[in-house]
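# need a structure here:
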Amino acid sequence: MQTPEEGELCFPKLYNLSCRKTTRPPSTSMLIYITLSSISLLTVTLNMLVIISISHFRKLHSPTNFLLLSLAVSDCMVGFLISFQIILIDGCWYLGDLMCAMYLVLDYVIASTSIGTMVLISVDRYVAICYPFFYFSKVTAERTKMCILLCWMCFILYQTLLLKENLQNPGRFKTCYGECVVFLNYFEGFLDLFFSFIGPITVIIVLYSRVFVVAVSQARSMRSQVAAVTLHGSVRFKAKKSEMKAAMILGVVVVVFLLCTCPYFCLTLTTQDTGVSASSVAFLLFDVNSTLNPLIYVLFYPWFRKSVKLILSLRILRPDSCNANIM
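Purely as a prediction, here's the structure:
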């Protein structure tokens, strides 16, 4: 029978080497468990609907939607990774040092690719709004796929090299058994902060500031010309309005992303401790962003609502359903 002190240890048999469990009231632990489980399930489910929608329906195979597909893939993986945070509810890691290192490296990769995809979305909207005459000739589906592939490959390589010591020597930086941490020295921490936050966020803010200024200018121009448009001009007017609407919707996605991720990176920027706890509140807020993105699509994209109805009613199993006009 365990003594009360042994019951507070992650590994009671390793009395002098084990980490201590995080002590919480049972009701609080249950609330955290239910919250994390609900977020994980909702994140995976909603993002799987986005992935199926864009992958299945050919009408949705556009450069912008391929970027949303990439974002949905990373968000869906975040939902799966939240299940590992559930394991850490009591502050103990029971899956071994190698699994810990792989989990944390994968988490860094997914976070980086999400930010990289946000940069690509900002570039896409910048070109569409600021250089509309070049957009359809320069931004093609194939080029977008190539950019997405390069984004994933570069961040996988970058994070693997950055965290190679954590992969080569799993558990090297833990202070006790049951701890799951990733360690970066000062230079590595600054490098990761710059390439994963400061640089991308600066690019996103600069590009979307330009998009906002141009969009407002174009909206005023269209209002002054709407009464005098010809049939040909009406088509151009609708096309331009559609691009501006897409820019505004994706702008909401970017703003929500910044609100959810900035607390985590600001905490990382101001703390003197380079160890990153997987159970921090700021980290959870970072993850919640992956749940919010599909909800934004539900609110603003009619095509997503239509595709969800077709998926849930199993009508996508019908022959030639991929050619359905859901726009």
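# please count neighbours and contacts with C-alpha atoms only from this point.
OK.
# how about E179, secondary structure?
coil (DSSP: H, G, I helix; E, B strand; the rest coil).
# how close does it get to C92?
According to Cα to Cα, to the nearest Å, E179 stands 6 Å off from C92.
# looking at those two now, which is surrounded by more residues?
Neighbour tally, E179 and C92, criterion other Cα atoms under 10 Å: the higher count belongs to E179, 24 against 20.
# and stretch 268-275, how far from the chain's centre?
Mean C-alpha position of stretch 268-275 versus that of the full chain (Cα atoms, centre = their mean, to the nearest Å) differs by 22 Å.
# second chain to compare with the first, below:
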Amino acid sequence: MPLQFIWLIESCWFFGTTICVFFNFMSFYLGCASVHNVALIAVDRYLALSNPFFYSKKITVNLIIFVVFLNWMFSLGYNVALLYCNGFFTHALTLCPSECLIMVNEIWSFVDLVVVFVLPCSIMLVLYLKVFAIAKRHANAITRVANSNPDANKSDVPKRSERKAAKVLGILVSVFLLSLVPAHICSFMVESIQRQIFNDVLKYMTTLFYLNSLFNPIIYALFYPWFQKSMTIIVRCRICSPESSLMQVK
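Reported below is the predicted structural model:
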């Protein structure tokens, strides 16, 4: 991100060819891994809510580490293949010193659209809709129990929980779409826009794509108290203590 922002401000690449190669490779690699991590969070939440007994028994720390490792390895292999097939490793050193753009052909642009946008976005939309349906069903069940018991405290907690779940999920998906859609639309407009204008627009749209990885933790911090407590434990280095796994954050 520092290199990206400097590039936007100066409108010219000042860091040389080697840094450009590293910058482009890490941009593709980290961007893909980040988007898939967000999709995996949706899978994790759906499993936790839809089948809590299965989740508590089968979804272990070792399994999570293995899945995250596979995600990063898949992202690495996919982006090496994408860049190699677009001549990145053979022609990167011949780039103009003042430019740092890698052009992807139409076929790979479509493949990248499916792998980095359509697939994770579909997973998020479907599973978060299911998560909201489960939360709504739980809220209705709590309301029925409260109404059937005249001595129960009839509060609006279920309704507030339902509204909060809808708000958080709506914001998450909306930010995800607003961050990724412009960059992918721009990648298909290379032939219809003047080159310099296209390069400038692509830089801004790519920056928005990168910022999605910044927006998500902020959203979680704003709406989830347990996330705030977890971040406090990490920032204060209390996570390094032996009893950190026993700390209550909920």
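# would you give the TM-score for this superposition?
Comparison of the two superposed chains (TM-score structural alignment, normalised by the length of structure 2) gives a TM-score of 0.76, and 233 aligned residues with a Cα RMSD of 3.5 Å.
# and R144 of structure 2, what element?
Assignment of secondary structure by DSSP states H and E places R144 of structure 2 within helix 119-148.
# what's the first helix or strand after that helix?
Counting by DSSP H and E, the next helix or strand C-terminal to helix 119-148 of structure 2 is helix 157-187.
# tell me what that next one is packed against?
Contacts defined by 3 or more Cα pairs under 8 Å, 6 or more residues apart in numbering; DSSP states H and E place helix 157-187 of structure 2 against helix 119-148, helix 195-223.
# which helix runs longest in structure 2?
helix 16-50 (DSSP state H).
# okay, buried residues for that helix please.
Using 16 or more other Cα atoms under 10 Å as the test for burial, helix 16-50 of structure 2 gives 17, 20-21, 23-25, 27-40, 42-43, 46-48.
# before we move on, what about stretch 128-145 of structure 2?
Result for stretch 128-145 of structure 2 [16+ other Cα under 10 Å]: buried residues 128-129, 131-132, 134-136, 139, 143.
# now stretch 59-72 of structure 2
Here stretch 59-72 of structure 2 shows 68, 71-72 as buried, counting by 16+ other Cα under 10 Å.
# where's stretch 123-131 of structure 2 relative to the chain centroid, distance-wise?
For stretch 123-131 of structure 2, the distance to the chain centre is 14 Å (Cα atoms, centre = their mean).
# and stretch 243-250 of structure 2, how far apart are its ends?
Span of stretch 243-250 of structure 2 from end to end, Cα to Cα: 16 Å.
# need the contact partners of it.
225-227, 229-230, 238-239 (Cα atoms under 8 Å, 6 or more residues apart in numbering).
# now a PyMOL select for only the buried ones of the residues you listed.
Filtering the contacts of stretch 243-250 of structure 2 down to the buried ones (16+ other Cα under 10 Å) takes a single PyMOL command:
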select buried, resi 227+229+230+239
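# make a markdown table from the contacts of stretch 243-250 of structure 2 and add distance to R195 of structure 2 and secondary structure to it.
Listed next are the contacts of stretch 243-250 of structure 2 as a markdown table, based on distance: Cα to Cα, whole Å; DSSP: H, G, I helix; E, B strand; the rest coil:
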| residue | distance to R195 of structure 2 | secondary structure |
| --- | --- | --- |
| P225 | 47 | helix |
| W226 | 47 | helix |
| F227 | 44 | helix |
| K229 | 48 | helix |
| S230 | 46 | helix |
| R238 | 51 | helix |
| I239 | 49 | helix |
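# just curious, which of the contacts of stretch 243-250 of structure 2 is nearest to P217 of structure 2?
Using Cα to Cα, F227 is the member of the contacts of stretch 243-250 of structure 2 that lies nearest P217 of structure 2, at 8.8 Å.
# quick check, the closest one in contact with A221.
Yes: the criterion here is Cα atoms under 8 Å, and F227 of structure 2 meets it with A221 at 5.6 Å.
# which residues touch S277 of structure 1?
180-181.
# for L284 of structure 1, see how far away it is.
Counting by Cα to Cα, the gap from S277 of structure 1 to L284 of structure 1 is 11 Å.
# and M103 of structure 2, what pairs with it in structure 1?
When structure 1 is aligned by TM-score structural alignment, M103 of structure 2 is paired with F183.
# tell me the secondary structure at its match.
Classified using three-state DSSP, F183 of structure 1 is coil.
# that one - nearest residue in space that isn't next to it in sequence?
Once flanking residues are discounted, F183 of structure 1 sits nearest to G275: 5.2 Å by Cα to Cα, 6 or more residues apart in numbering.
# what is the burial count for the one you found?
Neighbours around G275 of structure 1, by other Cα under 10 Å: 17.
# what of C96 of structure 2?
Neighbourhood size, C96 of structure 2 [other Cα under 10 Å]: 12.
# that one and G87 of structure 2: what is the separation?
15 Å.
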